Structure formats: structure tokens, C-alpha cells
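Compute the structure for the input listed below.
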Amino acid sequence: MPTFRARRTATSLGTAALAAMLLLTACSSGSSGGSADAADGKVTLTVDLFGTFGFKETGLYDEYSKTHPNVTIKQSDTQDEGQYWQALQTKLAGGGGLADIQGLEVGRVASVMQKQADKFVDLKTVGAGAVNDGLVPWKAAAVKSADGKVLAAGTDIGPEAICYRTDLFKAAGLPTDRTELAAKWSSWEGYLALGKEYVAKAQPGNVWTDSAAGMFTAEVGQQKVRYADESGKPVYDSNPAVKSAWADSAKLVADGLSAKLPQWTPEWNKAFTTGKFATLSCPAWMIGYIKGQAGDAFAGKWDIAAGPGKTGNWGGSYLAIPKTSKHQKEAAELISWLTAKEQQVKLFTKQGSFPSSTAAQGEIKALQDPYFNNAPIGQIFSESAGAMPAQVLGTEDGVIGKAFTDALGEVERTGTAPDAAWQHAMDNIKKASGN
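I've put the predicted structure just below:
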């Protein structure tokens, strides 16, 4: 989530003749799809994503290819969503280099819907208008325009919990029972208090959690209104909930509970195996990331408990088709299949991506995860999702969230006073968004 303003229009072409030529080219790659441009009927679909969606890792592409032998799927991905978003903005502005399918993070969809809707295919025109039927209502509503266009297909949502290392808790003399822990950290105040108890007993160099940014993002993710109100008015600088999350995160640093690790960096990834932190604010999709970074050697050493407030949403994604795609119908068929109930169940079972499909949610409530000490992940994340507010999504949510977490990084790693870092966040938000 970069701290810069997304460009709203494509680069000027300079001449009417060139503009007309490009218009004809764009029309030729419209909703008719691209199977006709492959003489042998074979189609290669490109998919560009961020993080770990799990489609490749859980074998869904291979499964799809068995029933669609004419389709080859090539995925590219960028681990850091901020870097991915910046690259996507460059491609959308220039009109080239886009994949047939692009991932969109939930914090970006309001910006896409209001500023870049003309860059993406209305799924109703390619036979996928019902792709979001059966999703939790707010997930579907976020990508449906006022005039009825459906511009993306919903994948997962991010109900929250806390993941923790049972072996490190035992070594520090703390309880490991997930029910007892959920009661102790039923509030963020309780979470911080238990963290102070932990660091007083833990081995030197081992602290409570990875970063202030992680805690801040989880805490603001519990709010219906975060950075903009229902009218679209920015409230990031006055919302008491945001200020409370900031104060709690600053206290985390002041009390020596943060490992001061920027998320998604090599140092952060390495810490999953070094024992540098004992807890992690943990949306459902994080459990697949933990497995990938910690590996089989740490199976049984991680567990999951309900987090403070027992709710919240962090992340969740969509799949959209740029209008530049030459294979729009084939891409629509693929995203319809990838986001169907059956595949959402498989993704949660194997990867931890919590379904946005209500039918899929009904099928996974009893699921346990052996890697996490047979934690009842279906129950924990279903209860979190059930209490989750329908969040108001602002056009600059990604920019604002990144500015706050960057500023907390200053507090952690350069010793900047929290008040000064807050002002830096305000300044950066205004520069990036104009709000």
C-alpha cells in the first residue's frame, strides 16, 4: 500500500490518429474473449497476484487444467502488496503489461471502483455476473457499481485471531490453553498486560509480538468506521478508535514488547523459525503464511486462540479482469471456478483462506488444523467473522493504513516520539491523498 497518489488517467497519446488506432485495438480485445486469437484453440491465461492466494499451492490450477486441457495458467506474484499495487498503477496508467486476471486487496477496491472502474471488465458481459451471489453481503456490494456493473469476484475475507508459540509460552511459565488465553487477552489492554508478563520471564532477545504495525492493523480492523465515514469524509485524524489503536501500539513499543520487524521482509520471515516473537495478530490467511515460513519442523509448536474482542477483519481479496485482456471469457470462467464454494472450502482447509461464501462457511465450522495443535480454526474464525462489522471502505484506505504503519515503524526503529510520528503520518497522508 504505497504512500503516493494513484494516477487517475492514462498517459496522453498526443495525436488523434494514435488515439483512434488504440481505440480500435482496445475494441478488438473486448468482451468477446481471446480463444479466437489462438489458432489451435489453446489459451494461456496470465494471473498476477500479491501475497499467497493459495491457488497454486493447493493444486487448484492443476485441478482446473484437468477439465480444461486447452487452458494453461501462468501466475506471477509479489509478496508485498504495496509493491504490487504500485506496479499495477503503473500498468493501468500506461495500458500495457497487465495480466488477464489481477488481484485486488479489499483496502483498494473503493479506489478502483471510484477512480478506475473503466479499466476493468464488467463480469456481467462475460457470463460471470452471478459470481458474487452467495457471498457475505458487504463483500459483494463493495465491487458492484451504482449502475449494476460487477467488476471483480470475491475470494477470501480476513477474520482475526491470535497465533502463538506454545513452546515459548511454556518456557516462560505462561498458560498455553487457548480458552484460558482468550480470556486473559479478551481486550487489547489484557493482551499488552500478558505481554509484559511474558517478556519479564522469556529468554533475552525473545519478545511478545512481531511489530506495532501488526497490532495496529488488527485493532483498527475491528471498527466499522476507520479512515472515512459513510459519506466518504476522511476521519482518520479524528476517529477515537484510530487514536486508541495508535496509543496501544505506541505502548507496545514503549513496554519493549515489539520485535520491531517490518512485515513481509526477509528478516520478518526468518523470525518465524528463530523464536524472536511469541504471538502474532493473525487473520485467517496468516496461518498458511506461517506454515510456509516456519515449515514442518514447527508443526505443533503454534496454536491459535480467539483474539481481543473476538472479531475483526484484516484483508481479503478480489479477482478482476482488465479490459486489455485478450481472453476475457476464459478468464471469467477461471475466476468463477476459483471463487466457487467448493474451491473456497478447499482453500480454507489447505491454506487458511477464510471463505466469503456463506455456504462454504457452513461447511468448515468443525474444521481443525493439526499444524496448530488441532486448533478448531473453523469455529474460531467463524465466530470472528460472525461478529465482524461491515466496514466502511474509503478510497484512500490503503494509503492511510500504510502511512500509519510506516510511522509506527519510525517509533520502533528510529526512536521517533509517538506524537511526532503521528504528525509524520498526517503529513504523508495529505501529500499522498490530498485529504
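
alpha carbons only for contacts and neighbour counts from here, please
Noted.

Could you pull up the contacting residues of residue 245?
By CA atoms under 8 Å, 6 or more residues apart in numbering, residue 245 lies in contact with 216, 219, 220.

Do you have the strands of this protein handy? List them.
Assigned by DSSP state E, the strands in the chain fall at 43-50, 71-78, 101-105, 153-165, 207-209, 277-283, 302-305, 313-320, 354-355.

So for residue 391, which of those sits nearest?
strand 313-320 (8.5 Å; CA to CA).

which other helices and strands contact the closest one?
Strand 313-320 sits against strand 101-105, strand 153-165, helix 212-220, strand 277-283, with contacts defined as 3 or more CA pairs under 8 Å, 6 or more residues apart in numbering; DSSP states H and E.

got JSON lines for those, with mean neighbour count too?
Formatted as JSON lines, the helices and strands packed on strand 313-320 follow (neighbours: other CA atoms under 10 Å):
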{"stretch": "strand 101-105", "mean neighbour count": "23"}
{"stretch": "strand 153-165", "mean neighbour count": "27"}
{"stretch": "helix 212-220", "mean neighbour count": "25"}
{"stretch": "strand 277-283", "mean neighbour count": "24"}
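
so which of those gets nearest residue 7?
strand 101-105 (16.5 Å).

what separates the closest one from the chain centre, distance-wise?
Distance of strand 101-105 from its chain centroid, counting by CA atoms, centre = their mean, to the nearest Å, is 11 Å.

Same check on stretch 190-208?
With CA atoms, centre = their mean, you get 28 Å for stretch 190-208.

Name the residues of it that come out as buried.
By neighbour count on 16 or more other CA atoms under 10 Å, the buried set for stretch 190-208 is 190, 191, 192, 194, 195, 196, 198, 199, 202, 206, 207, 208.

Second chain to compare with the first, below:
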Amino acid sequence: MRTSTRRSRRLGALAAVAALTTGLLAGCANDDDGASNSDGGSGGGGRTTLTVGTFGVFGYKQAGLYDDYMKLHPDISIKENVTTRTDVYWPKTLTRLQAGSGTDDIQAIEVGNITEAVQTQAAKFVDLGKDVDKSRWLDWKTAQATTKDGKTIGLGTDIGPMAICYRKDLFQKAGLETDRTKLAAQWKGDWKKYVDLGKDYMKKAPSGTKYVDSASSVYNAAVGGESERYYDKDGNVVWDESAGVKKSWDTAMEVATSNMSAKLKQFDPTWDQGFAKGTFATVACPAWMIGYIEQKSGDSGSGKWDVAAAPTAANWGGSFIGVPTASKHQKEAVALAKWLTAPEQQAKVFAKQASFPSTPSAYADLKPQADTTAYFSNAPITQIFSDSAKTIPTQSLGAKDQPIGTAITDVGILQVEQKGKSPAQGWSAASKEIKDVLGQ
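Okay, the predicted model is just below:
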């Protein structure tokens, strides 16, 4: 996963809107809708040029993978085409897939869009499951990119296993437990226990601070551990009767109607400033957020942040890469896609920016950068995230999974948290937006 600027003013106008992500290997550092190109290395000389279409910061170039591959394959040149925002990237990619031209040789697919791709665009992608060992990946990850008749249209890149990142200095000032293991034990098994601890924090909260950044982050983390959310296993839309959604919404409402939230919108500049100023003590923290926190909190946060296991195993974000049938270099593109998603390469991306692999065989040898480990108080980051990754439930995703989730967080929850509406009014606003998205 990776961080991702997945927020939009109006969801109904978009074919897909990035949710939570993702982040995702996709970075929030640049929050514009533009696109940029970056060469993995010089082409020419009769070499085959492969283009890789990504969003945000996938980490392949940053980890030197393109250069490594070109050294191993002197006949190949790689060019990465980057679109910063996923809510721009995916509609553009859909248009090109449907036209049968203009796609890159490899296209990234965010987890919130993978079901739509599987259900409506499978014929436009090469089957990548024929000559690859699917046991490399977590079962639920491969299942997300596989059609009912067994065609795998994408290979897993990162995932977003969940933890809680917290400011141990603020916890200490509030008189709370600071040891990560003991802290995790206090909220283990139920996100409501995490929220209840927020009530204790607020009794002695250091001046100008809140317990959590936003109610939306609590919702995304909680619902990320539910096997059934917006669709059931048969593909039926069930968002309005889902027990997992109701439980996660109620938990988020407890935050939104209390004094424990900083009431920030994630990925907005004010959220970034909250990290820098230390205005909230905890944040639901998928693996891809580790690098983001380090960047946005800056030097002043080093050694103050720590990481504890989340109340329940959950996933928030992640991506895939696929090869469109429109590629003029299918054989070479498939070979590159398999290499980029191999455990060894996923481990290199993790070492560079903490994007967590979807290949379990890589976990034993994962090594975060030394400065990242020190920044988070020497927390066993790899162990915490790998333990979560191995127990994340398989989720039933749907074609509009992403915009439904974004309607709940960016419309419903924000109505309550920032505009003072009641939970019933917030749910009503989210429901209207979702029905517009679904064309109901």
C-alpha cells in the first residue's frame, strides 16, 4: 500500500476515487492532480522500451529496481509514467483500457479498484497466473486479483497491515501506559477499547493535544478488519445492512461526537501540520504510513513515536500491477512484472520506504532503514506488521468498494465531526452520496 491522495470533492463524477490509501506505495507528498514522467534509465541503442504506469510513489525507481533490471537485461529500457493522484490515474487508465490503446506496458491497480478491474476489465489484461508460483503471495491478496474462472490479472505489490502509531511522550504526560506490548494488551480484540483509552487520555491530555487525528482514521482501521463490508461474498451490495460497517460507524461516531479527535481530514495540509506540531497522540497506522509520519513529523518527532499492535488484524491499502493486452511487448512486460513483485524486490522497496510486501517469504529478512527504526523508538516494526498481515481476513470487495468507503468517511463522518451534524444526519448524507455513486 502506500500512502495515497485519495480524496475527492464529489465522488459521483468519478469512475473511481481513491480511498484510504493506500495508500499504498502511493505517496501523499505531492498532492496535485498532475502527471509526470521519469526514466528508469536511458533508452535507445535498439533496446525495447517498457513503460510502467503508476500513481503516487511506488518505490520501484526509488529503490533502484529499474536500474537493477536493466543491468540484468541490457536489451530492456524502462520508463515510468507517474500520475500523482489515484482519482485521476484510474479513470484515465479505464478509458485507455476500454479503447484498447494508450495503456502502458505495465499498469498499477490500487486495491480499491481491483474488483472493478477483475469484473469489468479482465479481458483487457494478460493472465499472469499461468507461469508463476501463486503461493508466493498471501492467499487473500491473489484472490482479490483473480476472476471466477481463475484468471489472475494482477500480481500483488504491497499491502497495508494495521498497527497503532502513538506519541509515547504525550502518553507519558497524560499518565498512560507507554510500553508498546502492555499498551496493545489494553485494547486487544476491540477497537472500542482503543476509543475508551482515548477518554482516559483526554482527562490529562497535554495542552493543545487530542487523542486521535480523526474519526475517519478509526473507521477505516476498524472496517479494514471486517470480512464483509460493502459487498457480500456473492457480490451483492450490502453496505447499508453490513454488521461490520455498522460496528465501525458506531465506533467512529463515538470519536466524532467526543472531545478526543483533532477533527482533521486525512491527507489535507492541516493533517500534515498536525503531525509536525504534535497535536494528536495516536493514528491508525497501516505499514505505508510509517514513512509518511517520519516525513511529516520531521526531526522533532524522532524517538517520540512508537508502534503497537492494533486491536484487530486489518488491511488498509495496497496495490497490484498488471499487463494490458494492448501492450506491444507482452512477453517482456510479463517478465518485468513478475520480477518486480518477487519477494526479493518487495523487500528492497520495504527497506527504502516501509511499503509492506504481500509475499510472506520476504518477512523473515525484512530490514527497515536504521533511521526509521530509531525514529519509532526501536519498535519491532517488521514483526508487528507481519503478525497482522498473516491474520487479515479475506474481504469481499466490490466494483464500487472505494467510492462507497470514501462517501462514508469524506461525507458522512466529516458532516458529524467538522460540521456538528448528528450521527443520523451524517449517515443520511453518506447514504445519499453512495446511492448517487451506485446510480440508485
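
Could I get the TM-score for this pair?
Put the two chains on top of each other and the TM-score (TM-score structural alignment, normalised by the length of structure 1) is 0.84; 402 aligned residues with a CA RMSD of 2.7 Å.

related to what we said a few turns ago, need the contacts of residue 245 of structure 1 in a markdown table with distance to residue 428 of structure 1, can you?
Compiled in a markdown table, the contacts of residue 245 of structure 1 are given as follows (distance: CA to CA, whole Å):
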| residue | distance to residue 428 of structure 1 |
| --- | --- |
| 216 | 18 |
| 219 | 21 |
| 220 | 19 |
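
Sort out which one of these lies nearest residue 153 of structure 1 for me.
residue 220 (25.0 Å).

quick one: residue 190 of structure 2 from residue 221 of structure 2, how far?
11 Å (CA to CA, to the nearest Å).

can you give me the helices for the stretch 201-350 of structure 2?
215-223, 243-256, 269-277, 289-297, 330-340, 343-353 (DSSP state H, counting those that start in this stretch).

Tell me which of the ones you listed sits nearest to residue 229 of structure 2.
helix 243-256 (5.7 Å).

and stretch 252-259 of structure 1, how far from the chain's centre?
25 Å.

That one spans what distance, first to last residue?
10 Å.

who touches that stretch?
Here stretch 252-259 of structure 1 has contacts from 192, 195-196, 199, 206-212, 276-277, 411-412, using CA under 8 Å, 6+ apart.

What residues in structure 2 pair up with it?
Counting by TM-score structural alignment, stretch 252-259 of structure 1 lines up with residues 255-262 of structure 2.

Going by neighbour count, which residues in that stretch are buried?
255, 256, 257, 260, 261, 262.

Which two of those residues have the greatest separation?
257 and 262 (11.5 Å).

closest one to residue 51 of structure 2 among the helices of the stretch 201-350 of structure 2?
Once these are compared by CA to CA, helix 330-340 is nearest, at 8.5 Å.

what's the average per-residue distance for the closest one once overlaid on structure 1?
Helix 330-340 of structure 2, aligned to structure 1 and superposed, deviates on average by 2.0 Å (mean CA distance after the TM-score superposition for structure 1).

quick one: contacts of that helix?
50, 60, 65, 69, 105-106, 126, 128, 132, 155, 321-324, 327, 345-346.

Could you report the distance from residue 375 of structure 1 to residue 177 of structure 1?
Residue 375 of structure 1 is 10 Å from residue 177 of structure 1, where distance means CA to CA.

Who has more neighbours out of those two?
Between residue 375 of structure 1 and residue 177, residue 375 has the larger neighbour count (other CA atoms under 10 Å), namely 19 against 12.

Help me confirm that the more buried one comes into contact with residue 304.
Yes: judged on CA atoms under 8 Å, residue 375 of structure 1 makes contact with residue 304 at a distance of 6.1 Å.

Let's have the buried residues of stretch 190-208 of structure 1 in a markdown table, adding distance to residue 26 of structure 1.
A markdown table is the format used below for the buried residues of stretch 190-208 of structure 1 (distance: CA to CA, whole Å):
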| residue | distance to residue 26 of structure 1 |
| --- | --- |
| 190 | 56 |
| 191 | 54 |
| 192 | 55 |
| 194 | 58 |
| 195 | 56 |
| 196 | 59 |
| 198 | 59 |
| 199 | 59 |
| 202 | 61 |
| 206 | 56 |
| 207 | 54 |
| 208 | 53 |
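
Closest one to residue 134 of structure 1 out of these, please.
Out of the buried residues of stretch 190-208 of structure 1, the member with the shortest distance to residue 134 of structure 1 (by CA to CA) is residue 191, at 35.5 Å.
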